[in-house]
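Peer 1: Predicted coordinates and the sequence they were generated for:
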Amino acid sequence: MHSILVAILAFSFISSAPAETAHPAEEQARPIERQLSPDEMTDIRAGHGRAMSLAAEINGYPGPDLVLGLSDALGLDDEQKREVEEIAAEMQTEAGELRARLAQQEAALDRAFADQTITPEGLSAAILEINRTQAQIRTAYLRHHIATAAVLDPAQRARYAELRGYSSPARQARL
């Protein structure tokens, strides 16, 4: 009986094994995309701050694009809307230039590995530049969140937090 159970268990493991996957080299055939997650690439290409500005977002410093999307619900007046539109345009321009630089830096790093010309010193320099650009992108987003919050009155900031689901009593007390 014991040998029958062992055989059944062994067969179930074999039959539930995943199908053969592609060779790792085939899975990584795309140059820059293989270095970044799909979400990171989407963010870079589309210009979304996502996690880069989460600390601001959940603590009462809303992003300009989201504020514009909620302008009616927030009761923005024409002047506020114009100011937030300017902030959003500035943010997209600044971050767009930085994202383009980041994409070029990632592509250069990829080429250095693909061409097998990478050195430890070159790697360190490339990573430092990539990290510097990522920090500049994050700074741009966060700075524009601060500017957007300054345009809103406390009631609008509280309403924004409520609409976005950030309206815990502790958070509201800080707004």
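Peer 2: Received the coordinates, thanks. On a predicted model such as this, the values are computed, not experimentally measured, just so you know.
Peer 1: contacts and neighbour counts: CA atoms only from here.
Peer 2: Noted.
Peer 1: what secondary structure does residue 61 sit in?
Peer 2: Secondary structure, DSSP: H, G, I helix; E, B strand; the rest coil: residue 61 is coil.
Peer 1: neighbours around it, how many?
Peer 2: By the criterion of other C-alpha atoms under 10 Å, residue 61 has 25 neighbours.
Peer 1: looking at it, it is touching residue 145, isn't it?
Peer 2: Yes - when contacts are counted by C-alpha atoms under 8 Å, residue 61 is listed as touching residue 145 (5.3 Å).
Peer 1: number of nearby residues for residue 95?
Peer 2: With other C-alpha under 10 Å as criterion, residue 95 counts 24.
Peer 1: same thing with residue 4?
Peer 2: Applying other C-alpha under 10 Å, I find that residue 4 has 9 neighbouring residues.
Peer 1: And it, how far from residue 102?
Peer 2: As judged by C-alpha to C-alpha, to the nearest Å, residue 4 and residue 102 stand 59 Å apart.
Peer 1: can you check residue 155 too?
Peer 2: 38 Å.
Peer 1: The two: who's more crowded?
Peer 2: Legend: neighbour count by other C-alpha under 10 Å for residue 155 and residue 102, higher for residue 102 (20 against 12).
Peer 1: here's the one I want to compare it with:
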Amino acid sequence: MRSVPLVVGLTLGVAVVAVPAFAQSGHGHQHSGAPEAQAHRRVDAMQKEFDQVVADGRGFGLAFAADQNGYPGPLHVLELKDALGLTPDQEARVRALYQAMLADARPRAARLAAAEARLRAVFATGTADKAAVSAAVADTEAARAALRLAHLGAHLETRDLLTEAQRRSYQQLRWGPPSRP
């Protein structure tokens, strides 16, 4: 359950760091560029998947810090409702919270997508300078922060709907046994 977002997130992170370093290294000889092109296509595909998931209102790791540290998200609680032993009232409340989070997150996600498009356009139009890039990045990161807050807020509220025993069970089911220092 936890492996898909984690693997995709880690893969995207590694690809974003590794691809530029690989492309710049040159490896001491000339080659066709095919490996770099394939890597760029994989990163592009992952970025498109991220964009689609976020546009749908889902978090795709935006609330990972909360989920990993005892603040479960509503979607995952619903996925684990039987294992957690949710009461019908809890399930209804978590479901309502999830729907409210989606309704809040989708317009915020649209603002993030528009801000990202504006940032790309600054470069695509050849008008990039320090001021234009700074403004576009500030706009993009403000939109990302607003979206992330929508997801983190849902995690805060979800936690309050669960008993302490359900929170412990969730943590065990999603993240395994606690690690020892």
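Peer 2: Structure's in. What do you need? These numbers come from a predicted model, not from an experiment.
Peer 1: how far away is residue 92 of structure 2 from residue 85 of structure 2?
Peer 2: Distance, residue 92 of structure 2 to residue 85 of structure 2, by C-alpha to C-alpha: 13 Å.
Peer 1: next one: residue 134 of structure 2
Peer 2: 49 Å.
Peer 1: What segments of structure 1 are helices?
Peer 2: 2-15, 24-27, 38-46, 54-57, 64-69, 71-74, 78-114, 120-151, 154-164, 169-174 (DSSP state H).
Peer 1: OK, contacts around residue 83 of structure 1?
Peer 2: Residues in contact with residue 83 of structure 1, defined by C-alpha atoms under 8 Å, 6 or more residues apart in numbering, are residue 151.
Peer 1: go on, residue 61 of structure 1?
Peer 2: 145, 146, 148, 149, 157.
Peer 1: State the number of residues packed around the aligned partner of the third one in structure 2.
Peer 2: This means residue 148 of structure 1. Matched by TM-score structural alignment, residue 148 of structure 1 corresponds to residue 158 in structure 2. Applying other C-alpha under 10 Å, we find 23 residues neighbouring residue 158 of structure 2.
Peer 1: thinking residue 158 of structure 2 is in contact with residue 74, fair?
Peer 2: Yes - at 5.8 Å, residue 158 of structure 2 counts as touching residue 74 under the criterion of C-alpha under 8 Å.
Peer 1: Now do the shared contacts for those two.
Peer 2: 94, 97.
Peer 1: Just the buried positions in stretch 91-110 of structure 1, please.
Peer 2: 91-92, 95-96, 98-99, 101-103, 105-107, 109-110 (16 or more other C-alpha atoms under 10 Å).
Peer 1: Same check on stretch 78-88 of structure 1?
Peer 2: Those would be 80, 81, 84, 85, 87, 88, for stretch 78-88 of structure 1 by 16+ other C-alpha under 10 Å.
Peer 1: and it, how far from structure 2 on average?
Peer 2: Its aligned residues in structure 2 lie a mean 0.8 Å from stretch 78-88 of structure 1 after superposition (mean C-alpha distance after the TM-score superposition for structure 1).
Peer 1: hang on, the earlier thing: what residues does the match of residue 148 of structure 1 make contact with?
Peer 2: Taking C-alpha under 8 Å, 6+ apart, one finds 71, 72, 73, 74, 94, 97 in contact with residue 158 of structure 2.
Peer 1: Then residue 56 of structure 2?
Peer 2: 102, 106.
Peer 1: I'd like to know how far residue 5 of structure 2 sits from residue 100 of structure 2.
Peer 2: 22 Å.
Peer 1: So what's the residue count around the closest residue to residue 69 of structure 2 other than its chain neighbours?
Peer 2: Closest residue to residue 69 of structure 2 apart from its sequence neighbours, by C-alpha to C-alpha, 6 or more residues apart in numbering: residue 171 at 8.0 Å. If you count neighbours by other C-alpha under 10 Å, residue 171 of structure 2 ends up with 19.
Peer 1: what's the counterpart of residue 171 of structure 2 in structure 1?
Peer 2: In structure 1, residue 171 of structure 2 lands on residue 161 (TM-score structural alignment).
Peer 1: Go ahead and confirm that match touches residue 170.
Peer 2: No - the pair formed by residue 161 of structure 1 and residue 170 falls short of the contact definition of C-alpha under 8 Å, at 11.9 Å.
Peer 1: how close does the spatially most distant residue from the centre of structure 2 get to residue 23 of structure 2?
Peer 2: In structure 2, residue 29 marks the outermost C-alpha relative to the chain mean, sitting 37.4 Å out by C-alpha atoms, centre = their mean. Separation of residue 29 of structure 2 from residue 23 of structure 2 (C-alpha to C-alpha): 12 Å.
Peer 1: repeat for residue 46 of structure 2
Peer 2: Distance from residue 46 of structure 2 to residue 23 of structure 2, by C-alpha to C-alpha: 18 Å.
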